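Novice: Mind looking at a prediction? Sequence and model below.
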Amino acid sequence: MSKARSALGKYGEDLAARRLAQAGMTVLQRNWRAGRTGEIDIVARDGDVLVVCEVKTRRGGGYEHPMAAVTPEKAARLRGLAERWVHAHGGAPPGGVRIDLVGVLLPHRGAPCVEHARGVA
């Protein structure tokens, strides 16, 4: 991954973490890796619910909207990663686990657009 793409992703994740915190969630961990299986961008707590959050950042232009990035295959991978995180951290909380998506769109001009979709997978 190029440095520019990595920086773009980190910036999007920073904006996403801020949005989740503003929504009253507690960010527990960022960029949790499960070996070669993959990575969870943000793990948060929303009351008694554990939230596994995928963050997709796109620059304005001809790319697909970030919210279209979670395919059925990606959703299945996120569910598997969520199970691994829960197993590694002592079990599921009383409210269960939810998978959310935060899409960050960076226009050529103006402020970033940050959208949070709950329960996407």
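Specialist: Thanks, I have it.

Novice: C-alpha only now, for contacts and for neighbours.
Specialist: Fine.

Novice: for Glu64, helix, strand, or coil?
Specialist: For Glu64, the secondary structure call by DSSP: H, G, I helix; E, B strand; the rest coil comes out as coil.

Novice: burial measure for it, as a count.
Specialist: 11 (other Cα atoms under 10 Å).

Novice: Once you drop chain neighbours, what's closest to the residue most central in space within the chain?
Specialist: Of all residues in the chain, the one closest to the mean position by Cα atoms, centre = their mean is Glu54, 2.2 Å from it. Of all residues not flanking Glu54 in the chain, Leu101 sits nearest, at 4.9 Å (Cα to Cα, 6 or more residues apart in numbering).

Novice: Give me the distance between the one you found and Ala4.
Specialist: Distance, Leu101 to Ala4, by Cα to Cα, to the nearest Å: 22 Å.

Novice: List the contacts of the helix or strand Thr57 falls within.
Specialist: Using DSSP states H and E, Thr57 maps to strand 49-59. Outside strand 49-59, the residues that touch it by Cα atoms under 8 Å, 6 or more residues apart in numbering are 8-9, 12-13, 16, 40-45, 65-67, 69, 78, 82, 92-108.

Novice: Use this one as the comparison:
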Amino acid sequence: MNPRRSPTQRTGDAAESIAFDYLLARGLQPVARNVASKVGEIDLIMRDGDELVFVEVRARSRSDFGGAAASVGPVKQLRLRRAAQRWLTGRYGDRWPACRFDVCALQGREIDWIRGAF
């Protein structure tokens, strides 16, 4: 891990690695990680059969304020959609494959994989 990253960023990096391994173990294939654009960042892009999966990873140590999954609100969802649109257009032009948005919410040692979260 990069020592210049904040403790929060290092926690996020660790959570992304845990989620990545979790999804690999369940048969998803990696496409890309940490895809950044002007409109937002996509934590993981995976393939589940013929479907592309854009994964937002969230980690919380406590369930205050609804926990990790609840932190992916409407504004974050819009940013993720826009980032995915930009990535899809750059990669596939106007012929996009089927895709969905999942959330991997890590709360302590628990992982909640929400398929088709939004």
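Specialist: Thanks, I have the structure now. Predicted, not measured: the structure shown is a model, and the values here were computed from it.

Novice: now the contacts of strand 49-59 of the first structure: which count as buried?
Specialist: Among the contacts of strand 49-59 of the first structure, those that count as buried by neighbour count (16 or more other Cα atoms under 10 Å) are 8-9, 12-13, 16, 40-45, 65-67, 69, 78, 82, 92, 97-106.

Novice: which stretches of the second structure form helices?
Specialist: Counting by DSSP state H, the second structure has helices at residues 7-25, 67-70, 74-92.

Novice: which one of the ones you listed lies closest to Ile114 of the second structure?
Specialist: Ile114 of the second structure lies closest to helix 67-70 among the helices of the second structure, at 8.4 Å (Cα to Cα).

Novice: list the helices and strands the closest one packs on?
Specialist: Packing partners of helix 67-70 of the second structure (3 or more Cα pairs under 8 Å, 6 or more residues apart in numbering; DSSP states H and E): strand 51-60, strand 99-107.

Novice: Please list all residues in contact with Lys10 of the first structure.
Specialist: Lys10 of the first structure touches nothing, counting by Cα under 8 Å, 6+ apart.

Novice: That one -> the second structure?
Specialist: Counting by TM-score structural alignment, Lys10 of the first structure corresponds to Asp13 in the second structure.

Novice: now do Ala92 of the first structure
Specialist: Superposed on the second structure with TM-score structural alignment, Ala92 of the first structure falls opposite Trp96.

Novice: Could you check how far the nearest residue to its match once chain neighbours are set aside is from Phe54 of the second structure?
Specialist: What sits nearest to Trp96 of the second structure in space, not counting adjacent residues and going by Cα to Cα, 6+ apart, is Leu88, at 6.4 Å. According to Cα to Cα, Leu88 of the second structure and Phe54 of the second structure sit 11 Å apart.

Novice: More neighbours: which of these two?
Specialist: More crowded of Leu88 of the second structure and Phe54, by other Cα under 10 Å: Phe54, with 25 against 17.

Novice: Give the aligned equivalent of the more buried one in the first structure.
Specialist: When the first structure is aligned by TM-score structural alignment, Phe54 of the second structure is paired with Val52.

Novice: how close does its match get to Lys10 of the first structure?
Specialist: Distance from Val52 of the first structure to Lys10 of the first structure, by Cα to Cα: 17 Å.

Novice: Please apply the same query to Trp32 of the first structure.
Specialist: In terms of Cα to Cα, Trp32 of the first structure sits 14 Å off from Lys10 of the first structure.

Novice: cool, Val86 of the first structure as well?
Specialist: Val86 of the first structure is 24 Å from Lys10 of the first structure, where distance means Cα to Cα.

Novice: Thank you kindly, that will do.
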